[in-house]
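Asker: here's a sequence, model it:
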Amino acid sequence: MVEYIADYLENIRERRVFPDVKPGYMRDLMPDEAPEQPEPWQNIFNDIERVVMPGVSCVCRGEGIEVREGRER
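Answerer: Have a look, this model is predicted:
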């Protein structure tokens, strides 16, 4: 997870500042039920990038970076 965060911050300029998704976009990307068996960490990280990150906005203030849930404005 630390490596993922470090990579995210290192490549943050390549990401969108505000999400280009509509409210509820995750609904079609997520299964209806949780898996019966545990999944490998790599699958979970892939889901974070594929499902969660498109809805995240990054607001930079000064030297710090604040990551918050994307919201339609």
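
Asker: drop to CA atoms for contacts and neighbour counts, all remaining ones
Answerer: Noted.

Asker: confirm for me that residue 69 is in contact with residue 57.
Answerer: Yes - Residue 69 lies in contact with residue 57 (C-alpha atoms under 8 Å); the separation is 6.3 Å.

Asker: around residue 56, how many other residues sit close by?
Answerer: Around residue 56 there are 20 other residues, counting by other C-alpha atoms under 10 Å.

Asker: to compare with the earlier structure, here is another sequence to fold:
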Amino acid sequence: MGNTGVGMLLGDLSVKTVWLLCLGVLVLGGAIWYGVWRSGHLRRSERAQLDRNTEAAQRRDDPQKPVTR
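Answerer: As a prediction, the model looks like this:
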């Protein structure tokens, strides 16, 4: 890098470390973004199964309570 810019301030080894750190942040951020984006979407069959399981759990917990729709 020579004696200019970031290379002058940090040194060659540190510049490589900063670039690897930035790359790691981007990869980790992308993985987190994908996980958050994907977790919000359920297929129709998955949503129906979740609703059935919720109703069954509510009936099991309180049989006297009417199921609302």
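
Asker: any idea what the TM-score is?
Answerer: Once the chains are laid over each other, their TM-score by TM-score structural alignment, normalised by the length of the second structure reads 0.27; 29 aligned residues with a C-alpha RMSD of 3.3 Å.

Asker: coming back round to it: between residue 69 and residue 57 of the first structure, which has more neighbouring residues?
Answerer: residue 57 (19 against 12).

Asker: and after the helix or strand harbouring that one, which helix or strand comes next?
Answerer: According to DSSP states H and E, residue 57 of the first structure maps onto strand 56-61. Tracing the chain past strand 56-61 of the first structure, the next element assigned as helix or strand by DSSP H and E is strand 64-69.

Asker: returning to what we had before: give me the angle between the strand holding residue 57 of the first structure and strand 64-69.
Answerer: 150 degrees (axes from the mean of the first three to the mean of the last three C-alpha atoms, to 10 degrees).

Asker: who are the packing partners of strand 56-61 of the first structure?
Answerer: strand 64-69 (3 or more C-alpha pairs under 8 Å, 6 or more residues apart in numbering; DSSP states H and E).
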